[in-house]
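**Student:** With the sequence up front, the predicted model follows.
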Amino acid sequence: MPGDIPNPPAAPAPVVIPRAEHNISRADISPNALKVLYRLRDAGFRACLVGGGVRDLLLGREPKDFDVATDAHPEEIRALFRNCRLIGRRFRLAHVIFGREVIEVATFRAAPEAETGAAALSDEGRILRDNVYGTIEEDAWRRDFTVNALYYDIADFSVIDYVGGMADIQAGRLRLIGDPEARYREDPVRMLRAARFAAKLGFRIDPPSEAPITELSPLLFDIAPARLFEEVLKLFLGGEALETFELLRHYDLFGKLFPFTEEVLGEEEETDHFPHMLVVHALRNTDERIAAGKPVTPAFLFAAFLWEAMRRRMPDYDVPGMSEIQAIQIAAGEIIAEQARHTSIPRRFSQPMREIWTLQPRFLNRNGRRPQRLLAHPRFRAAYDFLLLRGQAGEVDQALCDWWTEFQQRNPEEQAGMVTPEPRSGRRRRRRRRQRKPDS
């Protein structure tokens, strides 16, 4: 039911794991996070690492970031740190900034109660505001998954567990805190987080937490496209994109993010299968680049997701006055605009997508100076990688991909020998006579 948010037992009795019985070492914690923890502690506040950082340290992984929870209120945190700024309305947070590293500090929160006026739930049970401060016990019970509700207390270096998170880590189990349906209705993005954490950690989703996902997946249509874009970056740029994609499709979540892509993939049995393989190769390529420490861009992945959907929108370019590139430009504008109503795509990514797509027909023209001009295009490398992706998926002839691979490796004289000469027109171009200026 709406508002059915888990509350701690009347007298919560946490499991406290002393320093000697867990593997977290301060040597593995960011020095800046330690500075924040120590300063809060020295000022008389309780301060703990919490969330994914604690979870990853217990699993022997290197955390991407370190979050701190405390009984200090945001204004009190800001008073302690000159390098602090407060952000958010729904969740009032403090960001303590150390150069490029940001340590997020949150005040312990209690479960929101609609009648208080300080926090509110929608009629569907979704959190609208959440600035009700509470105790560490209350804070633990309002978090999403048990494995994310473990606290590393800087006071004595112990790990505090109110909800059975340590047992779930040891069992490789991802379990929601409280009633799963109510928690998903409270924030439907938790369904995406369940798939992401299951793929990232290699955990299985606990059956009661798994059961409602497919039925409740349409709730994602009510989430702001801008927020879903941020979630998509986490889903597919974390190093487990392919596994995450498979889980999202299994739970009928992917189609809520990319409905046009899902429509194409759902018809793959009736086609030559290359749309599905194009997406799979793009995801695998993304994972490989991340594993190798190479840069990745969402534009390339989105171009792969929406390529076939865009092609199906292309108008007939056999009509007079319509080129294939013009047809791509028309279809690209339509599909990107419609996709943005589900998952937004900022212009800094949508524009490179368009260029990757519109350069594809130019790879077919290997006459005269055109290959050299294409090679000099600032988006050539991304477009070439996309061509290789199409070749791997069986959409274009592999010989075309091999030609362009070889062409880049040759010197200018050798490149000139690889291209087809431009056909000479039979008409001789008349030189325009330069007019003389009249004498002044």
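**Tutor:** Everything's here; your move. Numbers count the residues shown, from 1 in each chain.
**Student:** drop to CA atoms for contacts and neighbour counts, all remaining ones
**Tutor:** Fine.
**Student:** what about Tyr184, which helix or strand?
**Tutor:** Per DSSP states H and E, Tyr184 falls inside helix 180-186.
**Student:** which residues sit against that helix?
**Tutor:** Outside of helix 180-186, the residues that reach it under the criterion CA atoms under 8 Å, 6 or more residues apart in numbering are 1-5, 121, 124-127, 144, 176-177, 190-191, 208-209, 212, 216, 219.
**Student:** try 10 Å
**Tutor:** Contact partners of helix 180-186, identified using CA atoms under 10 Å, 6 or more residues apart in numbering, comprise 1-6, 121-128, 142-144, 176-177, 188, 190-192, 208-213, 215-217, 219-220.
**Student:** Below is an additional structure, to be compared with the one above:
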Amino acid sequence: MLGKTTKATTSPLVIERGGHTVSRKNISDNALKVLYRLNKGGYDAYLVGGGVRDILLGQQPKDFDIATNATPEQIKALFRNCRLIGRRFRLAHIVFGRDIIEVATFRGHHDNADNKSSVKKDSANKNAKKQHSKQSEHGMLLRDNIYGTIEEDAERRDFTINSLYYSARDFKIYDFANGLADIEKKQIRLIGDPETRYREDPVRMLRAIRFATKLDMKIHKDTASPIPTLAPLMANIPAARMFEEYLKLFLGGKAQANFHLLAENNLLQYFFPQMSQILAANSNKAAIAFIEQVLINTDKRINDGLRVTPAFLLAAVIWYSLEENINALMVGNTMAPQDAFFAAMHEIMAEQQRCVAIPKRFQLPMKDIWILQQKLHRREGAKAFKLLEHQRFRAAYDFLLIRAQVEGGELQELADWWTNFQEASPDTQQQMVKSVRGPRSNSRRRAPRKRRKPSAPE
């Protein structure tokens, strides 16, 4: 039986070349160049983590990460195309045009007071920065530049399936945490005590969910059980990092599955607080049906190889909360519709930004999609033709189609009109526009008042 704590072993399971499916032909040329040069420079170097895992699963790896006993400064000395990044985790990026190979020095344990490790001494660089670490009061690692051995590095990795090391020197796989067995069992399992590992980096809770859906695996019960209780730790994650996690969770073809797993584990509120409240209270069935359909469509587009903008899904998740805010501001007719719209938009975006820092390049398309939902109702005169030329028209039209699919009624009639308008000939378009009644077309014109003749003086 598996215990609550899974440890990496100091004596790894070694799989010879004939016993695994990892081949150099599955590894990018640039990753191989980095491995070979590090080996040639006298350092140990391994392809590690997702690159090994995905090849074993018969998938094409998205990234090829490398772990080595060379320090960042030593790596930089070997590669002219190297740049060092990060304060929290010091990493080396080897740049080949648009392709970047990430190289990390073996991580050590924080209780290594004298920092003894197999990392080679860099006697030439006496002014090298001291290695150090720092933790928050919640146990989260704020800085983590303690270097160690490959065995320590394996223990420091998050999940067993990511603790697999492939050597281009002897073509063997080194398995320190029974990762191969977990791949066969199709389970996601943390290395070490789950609560401690989640406190070190709460984003591991998101990674557990993402790996489970991406790889079609189950989260092991010991790894899954602490997540709902420890979910409040996500409040300590910077909003900018949460946007990066949003991209990984919702633009990887598994948005719908990730959305529901986040909700089940009390994590959705740290991405979308308004939608999380609606979902928990089941207070707006149209909003829930709408976001469900948007998630399905997003996954389909991504899996079909079509382009998806992060702005569309963000606009969809917030839309019904925005409408509620607008209606609340207009109670009693104390505020004009346009003023209420912009006031509500400012308020709800400010709240959303506290959770997920949305870059301006995506905020603007979101706002355009929302504004166009109002303008799509106004089709009289030349307005329909101007809207058709708007750079966000297609996104706003797609948004309207999904709303109409959920709500029906007048929205469906409006969506059908725009569908027919786009497909119509120029002459037919002119007739369609002429047949649209403007805002005052239903009211009769008042007859001009007759001027009273001035009465004769008495």
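**Tutor:** Noted; the coordinates are in hand. In this text, all values refer to a predicted model and were calculated from it rather than measured experimentally.
**Student:** Which strands and helices lie in contact with the helix or strand just after the helix holding Tyr184 of structure 1?
**Tutor:** Scanning forward in sequence from helix 180-186 of structure 1 by DSSP H and E, the next helix or strand is helix 189-201. Using 3 or more CA pairs under 10 Å, 6 or more residues apart in numbering; DSSP states H and E as the contact definition, the elements that helix 189-201 of structure 1 packs against are helix 52-58, strand 173-174, helix 180-186, strand 204-205, helix 207-210, helix 213-216, helix 225-236, helix 241-250.
**Student:** Output those as a markdown table; include the columns distance to Ile77 of structure 1 and mean neighbour count.
**Tutor:** Rendered in a markdown table, the data for these read as follows (distance: least, CA to CA, whole Å; neighbours: other CA atoms under 10 Å):
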| stretch | distance to Ile77 of structure 1 | mean neighbour count |
| --- | --- | --- |
| helix 52-58 | 20 | 21 |
| strand 173-174 | 32 | 24 |
| helix 180-186 | 28 | 23 |
| strand 204-205 | 36 | 18 |
| helix 207-210 | 35 | 16 |
| helix 213-216 | 38 | 16 |
| helix 225-236 | 27 | 17 |
| helix 241-250 | 37 | 20 |
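**Student:** picking that back up, name only those of the contacts of helix 180-186 of structure 1 that count as buried.
**Tutor:** For the contacts of helix 180-186 of structure 1, burial is judged from neighbour counts taken by 16 or more other CA atoms under 10 Å, and it is met by 2-6, 121, 125-128, 142-144, 176-177, 188, 190-192, 209-210, 212-213, 216-217, 219-220.
**Student:** Mean deviation, the longest helix belonging to structure 1 versus structure 2?
**Tutor:** Determined from DSSP state H, the single longest helix within structure 1 is helix 274-291. Here the mean offset of helix 274-291 of structure 1 against structure 2 after fitting is 1.0 Å, by mean CA distance after the TM-score superposition for structure 1.
**Student:** Quick one: list the elements packing against that helix.
**Tutor:** The elements that helix 274-291 of structure 1 packs onto, with contact taken as 3+ CA pairs under 10 Å, 6+ apart, are helix 225-236, helix 241-250, helix 259-266, helix 298-313, helix 380-392.
**Student:** can you name the residues of structure 2 that the longest one overlays?
**Tutor:** Residue correspondence for helix 298-313 of structure 1 in structure 2, counting by TM-score structural alignment: residues 310-325.
**Student:** After superposing, tell me the mean distance of that stretch to structure 1.
**Tutor:** After superposition onto structure 1, stretch 310-325 of structure 2 sits on average 0.8 Å from its aligned residues (mean CA distance after the TM-score superposition for structure 1).
**Student:** before we move on, back to that, okay, the helices and strands packed on helix 189-201 of structure 1 in CSV with distance to Ile356 of structure 1 next?
**Tutor:** Putting these into CSV (distance: least, CA to CA, whole Å) gives the following:
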stretch, distance to Ile356 of structure 1
helix 52-58, 36
strand 173-174, 39
helix 180-186, 37
strand 204-205, 37
helix 207-210, 38
helix 213-216, 34
helix 225-236, 19
helix 241-250, 21
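**Student:** closest to Met322 of structure 1 out of the ones you listed?
**Tutor:** Taking CA to CA, helix 225-236 is the member of those nearest to Met322 of structure 1, at 33.1 Å.
**Student:** now the closest one: which residue numbers in structure 2?
**Tutor:** Aligned by TM-score structural alignment, helix 225-236 of structure 1 corresponds to residues 239-250 of structure 2.
**Student:** distance from that stretch to structure 1 after superposition?
**Tutor:** Stretch 239-250 of structure 2: mean distance to aligned residues in structure 1 after superposition is 0.8 Å, counting by mean CA distance after the TM-score superposition for structure 1.
**Student:** now that stretch, how far from the chain's geometric center?
**Tutor:** Using CA atoms, centre = their mean, to the nearest Å, we find the averaged C-alpha position of stretch 239-250 of structure 2 to lie 4 Å away from the chain's own average C-alpha position.
**Student:** For Val296 of structure 1, see how far away the residue positioned nearest the centre of structure 1 is.
**Tutor:** With distances taken as CA atoms, centre = their mean, the residue of structure 1 nearest its centroid is Leu233 (1.2 Å). Counting by CA to CA, to the nearest Å, the gap from Leu233 of structure 1 to Val296 of structure 1 is 11 Å.
**Student:** Show me what Gln422 of structure 2 lines up with in structure 1.
**Tutor:** Taking TM-score structural alignment as the alignment basis, one finds that Gln422 of structure 2 is matched in structure 1 by Gln408.
**Student:** Touching, its match and Gln372? I think so.
**Tutor:** Yes. With contact taken as CA atoms under 10 Å, Gln408 of structure 1 and Gln372 are classed as touching, separated by 9.3 Å.
**Student:** Residues that sit against both of these two, list them.
**Tutor:** With contacts defined as CA under 10 Å, 6+ apart, the residues shared by Gln408 of structure 1 and Gln372 are Gln415.
**Student:** Neighbour count: these two, which is higher?
**Tutor:** More neighbours sit around Gln372 than around the other of Gln408 of structure 1 and Gln372, counting by other CA atoms under 10 Å; the figures are 17 against 13.
**Student:** residue in structure 2 matching the more buried one?
**Tutor:** Correspondence of Gln372 of structure 1 to structure 2, assessed by TM-score structural alignment: Phe385.
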